[in-house]
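Asker: Pasted the sequence and its predicted model underneath.
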Amino acid sequence: MAETIKTKVLIIGAGTGGYVAGIRCGQLGLDAILVDGGDGLGGTCLNVGCIPSKAIIHAASKFETVSKAAAGGTLGITASKPAIDLAQTTAWKDGIVRKLNAGVAGLLKKAKVKVINGWATFSDAKTCTVKTADGDITISAEHVILATGSEPVELPFLKFGGDVISSTEALSLDKVPGKLVVVGGGYIGLELGIAFRKLGAEVAIVEMADRLLPLYDKALTDPVAKWLEKHGVELHLGARAGSFEKGQLNITTKDGAALKLKADKVLVTVGRRPRTKGWGLENMGVAMAGPFVKIDDRCATSMRNVWAVGDLTGEPMLAHKGSAQGEIVAEIIAGHDKRFDPVTIAAVCFTEPEIVSAGLTPLDVEGRDDVITAVFPLMAIGRALALEAGDDGGFVRVLASKTDHRLLGVQAVGQHVSELSNSFAQMLEMGAVLEDVAGTIHVHPTMGEAFHEASLRALGHAIHI
């Protein structure tokens, strides 16, 4: 007979949205159960996404630096020709993941959150049965938080398996593929494609759109395109991928020509979709918004006391959005008056160079004459030059209202600019005006000085240009 448990809060999914919701519930004295469906504590981001990909990207950049030193020297540094043992690199990455898994487990234990490992299936909006290694457990709850996350999109003619891989498998390879074809020119495909190019793979990218990273404006993506060209990455834009047979990927180019691209591995990164299948969502009676669960500004679904957070609820599908929503939902359940209404959710592409975008972009304000736009190049920032980050076309750009100088958006492209993203988001969230940024004494020498100078330039008096 199945064990039956009752709880105040039942959380389905242990990713950034779910485990943060659990910890906050515990802090607020709410009895909470967290069901981990198999991805591991931390979900996609910690186990097979954000964290491991950035570890591999970091290792790839180190390998590239040593390779430069071996190919004639860099900064006066010379070295012997390097070699990469990707199995050891992957083992190092896995160690980071294990350490963070243990950290999340410790935090949940401290918050007195009961974690159940198993797959949950709902019979109604407040009741599910979890299949565990020790048998079935039926759980009924007063509140349910859905945090099931997302999964890679599989193409019908490029099913995952064998040499056709998703980002998950790409992060666990034990050797660098000689030839890697990436299908999809979004941020996931470019991040991993660039990393493997640095590690020595020959890389080709197939993208249906006419340019890479189509959600960003051309000024932001041009430095990335230049890096790819300089480093011999083969680009097929406006092209469609087809079947993969006998080590060759069939594609149709923009002008209709048929090509065969040799590939040891084909990495498919055409997007992610919310994980809505296989756990009884259809039995819960919640309204949908296309493929996503529909929520209001409290993250409430159409079913009373059923909440949803993270990738399940729509774009942007970013870990930090999910964790913020999870925290707010826990506080609402505890009786706090909260709303999820951020001014911005900043996004970062960890490409080469990196891209940051927060708030409105030139694409959003196209045709308006009430917006000031100012750009400051990183080549005029001393810290950027000292970090070899000043010669790739990088910049910081601000958009502000002409009438009151309120910041509307901030973007940047360049090496290390991901570390500026929180400053951008903070200023926008606080409703800062250009004078606020200009009046803040920025530390010298830092990359953040470019934000200061861009704001000064918008006011008409940049110092270093």
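Answerer: Alright, I've got the coordinates.
Asker: switch to C-alpha atoms for all contacts and neighbour counts from now on
Answerer: Fine.
Asker: Need the residue closest to the centroid of the chain.
Answerer: With distances taken as Cα atoms, centre = their mean, Leu318 lies nearest the centre of the chain, 5.2 Å away.
Asker: Spell out the residue ranges of the strands in the stretch 201-350 of the chain.
Answerer: 202-207, 234-237, 240-245, 248-252, 258-262, 265-268, 272-274, 288-289, 292-293, 306-308, 347-349 (DSSP state E, counting those that start in this stretch).
Asker: Rebuild those as TSV, extending it with mean neighbour count.
Answerer: Formatted as TSV, the strands of the stretch 201-350 of the chain follow (neighbours: other Cα atoms under 10 Å):
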stretch	mean neighbour count
strand 202-207	24
strand 234-237	19
strand 240-245	18
strand 248-252	19
strand 258-262	16
strand 265-268	26
strand 272-274	18
strand 288-289	12
strand 292-293	21
strand 306-308	27
strand 347-349	20
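Asker: how about those strands, which one is nearest Ile5?
Answerer: Distance to Ile5, taken as Cα to Cα, is lowest for strand 306-308 among the strands of the stretch 201-350 of the chain, at 17.8 Å.
Asker: Return the list of helices and strands in contact with that closest one.
Answerer: strand 135-146 (3 or more Cα pairs under 8 Å, 6 or more residues apart in numbering; DSSP states H and E).
Asker: and the comparison structure, right after this:
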Amino acid sequence: MTETIEYDVVVLGAGPVGENVAERTRAAGLSTAVVESELVGGECSYWACMPSKALLRPAIARADARRTPGLVQAVQGPLDARAVLAHRDEQVSHWKDDGQVTWLDGTGARLYRGQGRLDGPRRVTVTGSDGEVQVLTARHAVAVSTGTRAVVPDLPGVADAKPWTSRDATSADRVPGRLVVIGGGVVGVEMATAWQALGSQVTLLVRGDRLLPRMEPFAGELVADALREAGADVRMGTSATSVVRDGATVTVTLDDGERIEGDEVLFATGRAPRTDDLGLDTIGLAPGSWLTVDDSCQVEGHSWLYAVGDVNRRALLTHQGKYQARIAGAAIAARAQGVPLLETDRWGAHAATADHAAVPQVVFTDPEAAAVGLSLAEAEAAGHRVRAVDYDLASVAGSGLFVDGYRGRARMIVDLDREILLGVTFVGPGVGELLHSATVAVAGEVPIDRLWHAVPAYPTISEVWLRLLETYRG
């Protein structure tokens, strides 16, 4: 007979989101089990944030150095691809999770290795690699933190072509001579930037009319210009209709009949929730569906079930998932102790309000693109009376000291009725480090007349804040 083991909380998924839920519930004194079928640390640690930034950092540093007097001649050669890939391997701990397991053990949570599935309310089965099944039950909550997987479109020939997904692109052990990237979102542009810099001849195919469609239009325009200058072939308004691999060559046929050959093809065409084999049908939910939650990350209609991170589709970003985990952990602990939540308190510890109004994101291309809050189009669609205030970052004193020939742009979206910022976008070298100031302004709803007294240091790129405010005030 299979033994049933009871915990206060069971967490499905040991990525950074699941780890943070477990840490918060353990800190509150709740016994917690964590179930993981792959590596503790999840997608971000081994196949997304960490390896992608390890690949991108040398590309960006070299680009900046080539625009810096005194360094130009010293950095004209190619990147040492072998060294870059070796550094990437170190950053992902060579795809071993010993360190993450030690950290998780230190929280007092119990780790179960295997495929976790719901088996009715508050009940989880864990099937290990040896086929052994363990049954866990949760007194208070089950938190689903299983994240997402890459989606590859069902094109003719794609199954036999062995295309790359984001995991392959961040973990590859060699530089392909020719790489075809399909998709103009974050994964597509970051991987195009990285592999072009490492020596691939990249062709980037985009179905729409611009890159980074969820950002301000100028973000995609500046990134596309830079990719072309780096040697990439960037094509808008085109779609793949079939993919065929013949030995070492993969051929992508486009909707106009043209054929493009490469050594590898990367599909960066979206994500789907990892809920298809999660047992959702045992609790009346559709397998493979996104899980809809309230601001405490509780799943609608299930008082014991939480969905945290990418799986709830609120904001597919690691930092937002970790933020949600802190909220969900606090909410689970409060409800377990019978403490009522102040669900209507927008500043409370139990409501993930930042998912609605102040989501920050940095795209680590050259130039970087960083944004928080609403774009102009989003603000107008939401019915706000707004004004977009733009400024050329090249006109800021600090930008010319950062690199020669600095190119970039800044925009803030002002709510004209309340005179607060609804969104901010920066594009240019080094702008990722400007983003948190914008996030504070948007999340804190800091009035424009108070921002006027937040004096930026001279001469830094952050002086763009002064110039934006001057432009607004006329």
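Answerer: Perfect, I can see it now. Keep in mind that this is a model prediction, so the values were computed, not measured.
Asker: thinking again about what came up before, ok, which of the strands of the stretch 201-350 of structure 1 comes nearest Gly18 of structure 1?
Answerer: strand 306-308 (9.5 Å).
Asker: chain center to the closest one, what's the gap?
Answerer: Taking Cα atoms, centre = their mean, to the nearest Å, one finds strand 306-308 of structure 1 lying 23 Å from the centre of the chain it belongs to.
Asker: Now which residue in structure 2 aligns to the residue nearest to the centre of structure 1?
Answerer: Using TM-score structural alignment, the partner of Leu318 of structure 1 in structure 2 is Leu317.
Asker: my guess is Gly231 of structure 2 contacts Leu198, does it?
Answerer: No. Contact criterion Cα atoms under 8 Å: Gly231 of structure 2 and Leu198 do not qualify, at 11.8 Å.
Asker: Tell me which of these two has more neighbours.
Answerer: Leu198 (24 against 14; other Cα atoms under 10 Å).
Asker: can you pull the contacts of the more buried one?
Answerer: Ala59, Pro78, Leu79, Asp80, Ala81, Val175 (Cα atoms under 8 Å, 6 or more residues apart in numbering).
Asker: 7 Å - rerun?
Answerer: The contact partners of Leu198 of structure 2, by Cα atoms under 7 Å, 6 or more residues apart in numbering, come to Leu79, Ala81, Val175.
Asker: could you check the distance from the last one over to Cys49 of structure 2?
Answerer: This means Val175 of structure 2. 19 Å (Cα to Cα, to the nearest Å).
Asker: Between the two, point out the one with more neighbours.
Answerer: Using other Cα under 10 Å, the more surrounded residue of Val175 of structure 2 and Cys49 is Val175, with 19 against 15.
Asker: Now do the same for that one: helix, strand or coil?
Answerer: Of the three states, Val175 of structure 2 takes coil according to DSSP: H, G, I helix; E, B strand; the rest coil.
Asker: Now do the helices in the stretch 251-400 of structure 1.
Answerer: 319-333, 382-386 (DSSP state H, counting those that start in this stretch).
Asker: Just tell me the aligned range of the shortest one in structure 2.
Answerer: Helix 382-386 of structure 1 falls opposite residues 397-401 of structure 2 when the two are matched by TM-score structural alignment.
Asker: so how far does that stretch sit from its counterpart in structure 1?
Answerer: Once fitted to structure 1, stretch 397-401 of structure 2 is off its aligned match by 2.1 Å on average (mean Cα distance after the TM-score superposition for structure 1).
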